[in-house]
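Asks: what follows is a protein structure lacking sequence information:
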């Protein structure tokens, strides 16, 4: 019986190279984690201390909210219409189409309205913030602000994060109402349900916890979109390539964190029901 060991022998230099690569990756990970935490802590230190940039905050709220109004309206209406249309056949099998308004309201107000709004904002607003700040960083406009005595972090970062944190809950509420209106159109065409009856059935199963959880999720999502977009753009490098990476990183990272936060908040909320 042949007992020869055929396991390939890894040269010692190759092992050291792999270990060095792994150590560098681990070091970079913890360094990035430290930088992110320091960035968030700096925001909370400077956001609520004078001087306050109220005009810039209002301008950023306009950029975040009003300029997203058309897209949010169209998306919210379609979500409510399609969700109602797709849910009807399943309920019709059990003769429970009268439950459709309640199902629509629970699904939209508890989950879809904040989540859909946050995902749209992450793609539109988050990428815009990342690209704008990234462009200012690579063209040294931020450095010029620091030299001139202006605090670029307060003017550029704090205002945008506060704007998204304030605006996303408003947009999410509006999305929920427009989605419910889209659901009403489908219910009215198929069942002939009056608007008063439909609205009564929509708000009947909702509780204070549902509205509170939706509001908390919207605030958290808005803060996440703003802080991620600002971090990616404020710390970008490598010229124009860095601007693209900042915009892409803002969208991908924000969406990933939004899903994690959605799962976490839903789990916490379920403990109070």
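Replies: Yep, that arrived. Here the structure is a predicted model, which is why all the values come from computation and not from measurement.

Asks: alpha carbons only for contacts and neighbour counts from here, please
Replies: OK.

Asks: can you map out the helices along the chain?
Replies: Counting by DSSP state H, the chain has helices at residues 12-47, 54-65, 69-92, 100-107, 113-121, 127-138, 141-147, 152, 159-191, 195-203, 208-234, 239-271.

Asks: and the shortest one, what does it pack against?
Replies: When contacts are defined as 3 or more CA pairs under 8 Å, 6 or more residues apart in numbering; DSSP states H and E, helix 152 sits against helix 141-147.

Asks: rewinding a little: now mean neighbour count too, for the helices of the chain, in TSV please.
Replies: Converted to TSV, the helices of the chain look like this (neighbours: other CA atoms under 10 Å):
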stretch	mean neighbour count
helix 12-47	12
helix 54-65	17
helix 69-92	17
helix 100-107	21
helix 113-121	25
helix 127-138	25
helix 141-147	14
helix 152	16
helix 159-191	22
helix 195-203	15
helix 208-234	24
helix 239-271	18
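
Asks: quick check: end-to-end length of stretch 96-109?
Replies: By CA to CA, to the nearest Å, the extent of stretch 96-109 from end to end equals 21 Å.

Asks: from the chain's centre, how far out does that stretch sit?
Replies: Remark: stretch 96-109 is offset 25 Å from the chain centroid, using CA atoms, centre = their mean, to the nearest Å.

Asks: contacts for it?
Replies: By CA atoms under 8 Å, 6 or more residues apart in numbering, the surrounding residues in contact with stretch 96-109 are 80, 83-84, 87-88, 91, 176, 179-180, 183-184, 187, 198-199, 201-206, 210-211, 214.

Asks: and if you look at stretch 75-88?
Replies: With contacts defined as CA under 8 Å, 6+ apart, stretch 75-88 is touched by 97, 100, 104, 108, 113, 116, 175-176, 178-187.

Asks: if we go to 7 Å?
Replies: Contacting residues not belonging to stretch 75-88 are listed as 97, 100, 104, 175-176, 178-183, 186 [CA atoms under 7 Å, 6 or more residues apart in numbering].

Asks: cool, stretch 177-186 as well?
Replies: Stretch 177-186 is contacted from outside by 73, 76-81, 84-85, 105, 198, using CA under 7 Å, 6+ apart.

Asks: cool, stretch 188-204 as well?
Replies: Residues outside stretch 188-204 that contact it (CA under 7 Å, 6+ apart): 101-102, 105, 184, 187.

Asks: can I get the residues you listed in TSV including distance to residue 160?
Replies: As requested, the contacts of stretch 188-204 are arranged in TSV below (distance: CA to CA, whole Å):
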residue	distance to residue 160
101	37
102	36
105	31
184	35
187	40
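
Asks: ok, which pair from those is furthest apart?
Replies: 105 and 187 (12.7 Å; CA to CA).

Asks: which neighbours do those two share?
Replies: Among the neighbours of residue 105, none is also in contact with residue 187 (CA under 7 Å, 6+ apart).

Asks: end to end, how far does stretch 230-241 reach?
Replies: Note: stretch 230-241 ends 17 Å apart using CA to CA.

Asks: got another one to weigh against that:
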């Protein structure tokens, strides 16, 4: 019993220490916001690495997810003779939930893991320590551009995901299954509210962008500088970010729907 309490207390203290250090790390990262002139090339480079290189997985995933939602929605609505509501079902499902959440999960798996591994490798090869010896702040030079690139890229990728997923649902519903195109677009436009749906989806994607990128860069910066340590940190980055996104999605949805 005593050993169990000791182990539980030790894990709890280490968890609190980890959360506290990550919070301090986020504060220092925000404080060292990139300066527009000097840091713009660094930010632009990371926007390409984090955002542009994530386009392929976002485009392919969004099209297939939209087509699956359209196919499943059509067969469900056909039982009630309401196939003309397919546009409403696809649009609301994608804009409110699937767009922000799936984009964040894909972003965590592709860009988040890359950020963690890259920063972890720089730490393992003493590049971060060398910067400090030369008077260069690694948080400003390495971490901050990657953090802000992730924050900026996530909402853009989420908007692209939502648009392509709706188009995928349109291809299946209208071009394949024969739903009237006018009904598809009219029902979608009449049911999607800009403030309640589009803006809330953008808010979700912005929050997810901050959290996923924060976890990724912190895991890389805080990792044990060995091959095994980098591997563990990369795994934790994806797992922690994915679980946090799903938990935050419930909290944000409850707040936006007036549950609190």
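Replies: Right, received. Where do you want to start? Everything quoted here is computed from the prediction, not taken from an experiment.

Asks: and the TM-score between these chains?
Replies: Remark: TM-score between the superposed chains equals 0.93 [TM-score structural alignment, normalised by the length of structure 2]; 258 aligned residues with a CA RMSD of 1.9 Å.

Asks: residue 53 of structure 1: neighbouring residues, count only.
Replies: By the criterion of other CA atoms under 10 Å, residue 53 of structure 1 has 14 neighbours.

Asks: OK, contacts around it?
Replies: With contacts defined as CA under 7 Å, 6+ apart, residue 53 of structure 1 is in contact with 155, 159.

Asks: show me what it aligns to in structure 2.
Replies: Matched by TM-score structural alignment, residue 53 of structure 1 corresponds to residue 39 in structure 2.

Asks: do the same with residue 158 of structure 1
Replies: Matched to structure 2 by TM-score structural alignment, residue 158 of structure 1 sits across from residue 144.

Asks: how about residue 65 of structure 1?
Replies: Match for residue 65 of structure 1 (TM-score structural alignment): residue 51.

Asks: its match is in contact with residue 153, isn't it?
Replies: Yes - Residue 51 of structure 2 lies in contact with residue 153 (CA atoms under 7 Å); the separation is 5.2 Å.

Asks: not counting its neighbours along the chain, what's nearest the residue mapped onto residue 117 of structure 1 from structure 2?
Replies: With TM-score structural alignment as the criterion, the equivalent of residue 117 of structure 1 in structure 2 is residue 103. The shortest distance from residue 103 of structure 2 to any non-neighbouring residue, by CA to CA, 6 or more residues apart in numbering, is to residue 158 (5.6 Å).

Asks: separation between the one you found and residue 183 of structure 2?
Replies: 25 Å.

Asks: so what does residue 214 of structure 2 match up with in structure 1?
Replies: Using TM-score structural alignment as the criterion, residue 214 of structure 2 maps onto residue 227 of structure 1.

Asks: an error on my part: the question was meant for residue 186 of structure 2.
Replies: Looks like residue 186 of structure 2 aligns to residue 200 there (TM-score structural alignment).

Asks: residue 249 of structure 2 too?
Replies: In structure 1, the residue matched to residue 249 of structure 2 (TM-score structural alignment) is residue 262.

Asks: residue 130 of structure 2 maps to what in structure 1?
Replies: In structure 1, residue 130 of structure 2 lines up with residue 144, judged by TM-score structural alignment.

Asks: also residue 233 of structure 2?
Replies: For residue 233 of structure 2, the aligned residue in structure 1 is residue 246 (criterion: TM-score structural alignment).

Asks: how far away is that match from residue 66 of structure 1?
Replies: Relative to residue 66 of structure 1, residue 246 of structure 1 is positioned 24 Å away (CA to CA).

Asks: repeat that for residue 108 of structure 1.
Replies: Taking CA to CA as the measure, residue 108 of structure 1 falls 22 Å from residue 66 of structure 1.

Asks: repeat that for residue 201 of structure 1.
Replies: Residue 201 of structure 1 is 31 Å from residue 66 of structure 1, by CA to CA.

Asks: surely the residue nearest to residue 103 of structure 2 and residue 99 touch.
Replies: Yes - Residue 158 of structure 2 lies in contact with residue 99 (CA under 7 Å); the separation is 5.5 Å.

Asks: shared neighbours of the two, which are they?
Replies: With CA under 7 Å, 6+ apart applied, the contact sets of residue 158 of structure 2 and residue 99 do not overlap.

Asks: quick revisit: which one of residue 108 and residue 66 of structure 1 is surrounded by more residues?
Replies: Neighbours per residue (other CA under 10 Å) separate residue 108 of structure 1 from residue 66, with residue 108 holding more: 24 against 14.

Asks: the more buried one matches what in structure 2?
Replies: In structure 2, residue 108 of structure 1 lines up with residue 94, judged by TM-score structural alignment.

Asks: nearest to residue 29 of structure 1 among the contacts of stretch 188-204 of structure 1?
Replies: So of those, ranked by how close each gets to residue 29 of structure 1 (CA to CA), first place is residue 105, at 41.8 Å.

Asks: from residue 99 of structure 1, how far out is that closest one?
Replies: 10 Å.

Asks: quick check: the aligned residue for residue 114 of structure 2 in structure 1?
Replies: That one, residue 114 of structure 2, aligns with residue 128 by TM-score structural alignment.

Asks: ok, now how distant is the closest residue in space to residue 135 of structure 1 that isn't next to it in sequence from residue 45 of structure 1?
Replies: Among residues not flanking residue 135 of structure 1 along the chain, residue 243 sits closest, at 5.8 Å (CA to CA, 6+ apart). According to CA to CA, residue 243 of structure 1 stands 27 Å off from residue 45 of structure 1.

Asks: same check on residue 68 of structure 1?
Replies: Here residue 68 of structure 1 is placed at a distance of 29 Å from residue 45 of structure 1 (CA to CA).

Asks: could you do residue 252 of structure 1 as well?
Replies: According to CA to CA, residue 252 of structure 1 stands 27 Å off from residue 45 of structure 1.

Asks: and residue 75 of structure 1, by the same measure?
Replies: From residue 75 of structure 1 to residue 45 of structure 1 the distance is 36 Å (CA to CA).

Asks: next one: residue 177 of structure 1
Replies: Using CA to CA, residue 177 of structure 1 is found at 36 Å from residue 45 of structure 1.

Asks: ok, residue 165 of structure 1 next?
Replies: Taking CA to CA, one finds residue 165 of structure 1 at 16 Å from residue 45 of structure 1.

Asks: mean shift of stretch 211-222 of structure 1 relative to structure 2?
Replies: Comparison of stretch 211-222 of structure 1 with structure 2 after fitting gives an average deviation of 0.7 Å (mean CA distance after the TM-score superposition for structure 1).
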